[in-house]
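> coords please:
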Amino acid sequence: MTYKVIQVPDTARQLEQLGTKEKFWFEDEHRQLHLFKVARDNTGEDWAEKISAELCEALGLPHADYELAEHEGRRGVLTPRFHPEGGRLVFGNELLSFVVAEYETAPRHRRVHHTLGRVLAMLEAGNVGPPLGWDVASGLVSGESVFVGYLMLDTLIGNQDRHDQNWGVLLLDGGVHLQPTYDHASSLGRLLSDEACALRLASKDANQSVAHYVTRARSALYPPSGTKTMLTLDAFEAAARRNPKAATYWLERLASLEDDVMTNIIDQVPDSRMGAASKDFAFQMLRLNKSRLLDKK
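I've put the predicted structure just below:
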């Protein structure tokens, strides 16, 4: 069984300006608003997004839904709008600009004020609740606690794009809620060709191995000082020290994620979109990153 691929109609649409990737909004036959995101040529951005969403579902992480899609022969993913009418999304860059005067003038990918500590402190000080629909019976009742899970996910999939517009809050009826996690296209080796994956899987050179590859993933979050972003695992570890209860909860969820579940999630991507070596490489990434995370439990 493979994931369905939705054919996006060539209907009236509105371009989305946020972000660097080509995308547009359109209404389906039920007048529900969806966003189509184009996968750039020679990348696996579409399957990385789909696999990551399915992993979120398996882990119980609040997330945007994604389906593989195609529009006029171009590959991509389709996601329904995940915030309700009347709600306003506020992204991290806007939030941080309230506390750092020079924030918005900093270069887009060199915003050293986008620190992990500042993000977590803002979620805590702002009394940001968990995403809408979150089951507080889990024992995690704050947006900060759920964000720790996002950082675990980033480590698991090697997501290097948790920048200041890839997290935020929802303002609705006087309440403030963390947004579900979204935009995971920069993960799972999506820039490597199938041939490159095969070479790395077979290489005897330790520097070309999957085990070495996974240790290099960097978050778009900065440490308290310095000009280099944190490694994804370091970001999770720092958040875990701040909120050990949340970290324990998410690591327990990860421990219950079996290899066959991960394999099944990957294998359902059509072979025409993701080759066998790329699938094996993605699975090995997940297996190794899961082990690296659980070593910290």
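
> can we go C-alpha only for contacts and neighbour counts from here?
Fine.

> Next up, the contacts around Leu178.
For Leu178, the contact set (C-alpha atoms under 8 Å, 6 or more residues apart in numbering) comprises 128-132, 143, 147, 168-170.

> okay, those residues in JSON lines with secondary structure next?
JSON lines is the format used below for those (DSSP: H, G, I helix; E, B strand; the rest coil):
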{"residue": "Val128", "secondary structure": "coil"}
{"residue": "Gly129", "secondary structure": "strand"}
{"residue": "Pro130", "secondary structure": "coil"}
{"residue": "Pro131", "secondary structure": "coil"}
{"residue": "Leu132", "secondary structure": "coil"}
{"residue": "Gly143", "secondary structure": "helix"}
{"residue": "Phe147", "secondary structure": "helix"}
{"residue": "Gly168", "secondary structure": "strand"}
{"residue": "Val169", "secondary structure": "strand"}
{"residue": "Leu170", "secondary structure": "strand"}
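
> structure for this one too, so we can compare:
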Amino acid sequence: MLKVSEHTIDIVLRVISNESVNLPIGWIAPRGIQKAVEVFVGYLLLDAWIGNGDRHHTIDVFNRAARYYPEAASIWLNRLESISQANILNIFNRIPNTRISPIAANFAQRIIEFNQHRLLKLRETLP
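Purely as a prediction, here's the structure:
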């Protein structure tokens, strides 16, 4: 496991929760997302969903941020829930076979589905 301080996410959340940090320019936020820190919660969800663990401990970090910003976490989790297995399959079907083997594509889809299930279970624990 990566040697990342547990408090790093707390520092990042504190810094970007500053009112001087704005939403991305030209981006239309989902209803209920009004601050940059709430967008960042969505980034953490995306990283956890796709298993991108190169910067942090994915699901644990999203869960920690969700404790501070449960409304934002809930909004992003609802959006995640709306993504079906058919949606995921459609994305993978557009990737040329020269870029990913069928076995690797199937494996990646199973990981994404597994992580989606784990993330959606977190809703039960949100305040």
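
> Nearest to Glu94 of the first structure among the contacts of Leu178 of the first structure?
Gly168 (8.8 Å; C-alpha to C-alpha).

> I figured the closest one was touching Val119, is that so?
No - Gly168 of the first structure is not in contact with Val119 according to C-alpha atoms under 8 Å; the separation is 9.7 Å.

> shared neighbours of the two, which are they?
Shared contacts of Gly168 of the first structure and Val119, counting by C-alpha under 8 Å, 6+ apart, come down to Gly92.

> separation between the most centrally placed residue in the second structure and Ser5 of the second structure?
Centroid-nearest residue in the second structure: Leu45, 1.4 Å away (criterion: C-alpha atoms, centre = their mean). If you measure Leu45 of the second structure against Ser5 of the second structure using C-alpha to C-alpha, to the nearest Å, the figure is 19 Å.

> And for the residue nearest to Lys23 of the first structure when sequence neighbours are not counted, the neighbour number?
Distance criterion C-alpha to C-alpha, 6 or more residues apart in numbering; nearest residue to Lys23 of the first structure, sequence neighbours excluded, is Lys37 at 4.4 Å. The number of residues packed near Lys37 of the first structure is 26, by other C-alpha atoms under 10 Å.

> surely Lys37 of the first structure meets Leu15?
No - taking contacts as C-alpha under 8 Å, Lys37 of the first structure lies outside contact range of Leu15: 10.4 Å.

> Need the overlap of contacts for those two.
Common neighbours of Lys37 of the first structure and Leu15 (C-alpha under 8 Å, 6+ apart) are 23-24.

> Alignment lookup: Arg64 of the second structure to the first structure.
Counting by TM-score structural alignment, Arg64 of the second structure corresponds to Ala238 in the first structure.

> Equivalent analysis for Gly51 of the second structure, please.
Match for Gly51 of the second structure (TM-score structural alignment): Gly158.

> tell me, how many neighbours does its match end up with?
By other C-alpha under 10 Å, the residues close to Gly158 of the first structure number 28.

> what do you get for Val61 of the second structure?
If we define neighbours as other C-alpha under 10 Å, then Val61 of the second structure has 19 of them.

> Which one of the contacts of Leu178 of the first structure is nearest to Ala48 of the first structure?
Ranked by distance to Ala48 of the first structure (C-alpha to C-alpha), the contacts of Leu178 of the first structure are led by Phe147 at 20.2 Å.

> Aligned against the second structure, show me the partner of that closest one.
Using TM-score structural alignment as the criterion, Phe147 of the first structure maps onto Phe40 of the second structure.

> helix, strand or coil for Leu257 of the first structure?
Following three-state DSSP, Leu257 of the first structure is assigned to coil.

> corresponding residue for it in the second structure?
Using TM-score structural alignment, Leu257 of the first structure sits opposite Ile83 in the second structure.

> show me the contacts for its match.
By C-alpha under 8 Å, 6+ apart, the contact list for Ile83 of the second structure is empty.

> okay, and the longest helix along the second structure goes to which residues in the first structure?
Taking DSSP state H as the criterion, the second structure has its longest helix at helix 102-121. The alignment of helix 102-121 of the second structure onto the first structure (TM-score structural alignment) covers residues 276-295.

> Quick one: residues in contact with that stretch.
For stretch 276-295 of the first structure, contacts defined as C-alpha under 8 Å, 6+ apart pick out 152, 155-158, 188-189, 192-195, 197-198, 201, 210-211, 214, 233, 251, 254-255, 259, 262-263, 266-267.

> Buried among those? Make that a PyMOL selection.
Those of those that count as buried under 16 or more other C-alpha atoms under 10 Å are selected in PyMOL with:
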select buried, resi 152+155+156+157+158+188+189+192+193+194+197+198+201+210+211+214+233+251+254+262+263+266+267
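
> Could you measure from Ser74 of the second structure over to Phe114 of the second structure?
19 Å.

> which of the two has more neighbours?
Ser74 (19 against 14).

> Okay, and the counterpart of the more buried one in the first structure sits in which element?
With the correspondence set by TM-score structural alignment, Ser74 of the second structure lines up against Thr248 in the first structure. For Thr248 of the first structure, the host element (DSSP states H and E) is helix 244-255.

> which residue ranges form the strands in the stretch 1-150 of the first structure?
5-7, 14-15, 23-27, 33-38, 67-71, 74-80, 88-91 (DSSP state E, counting those that start in this stretch).
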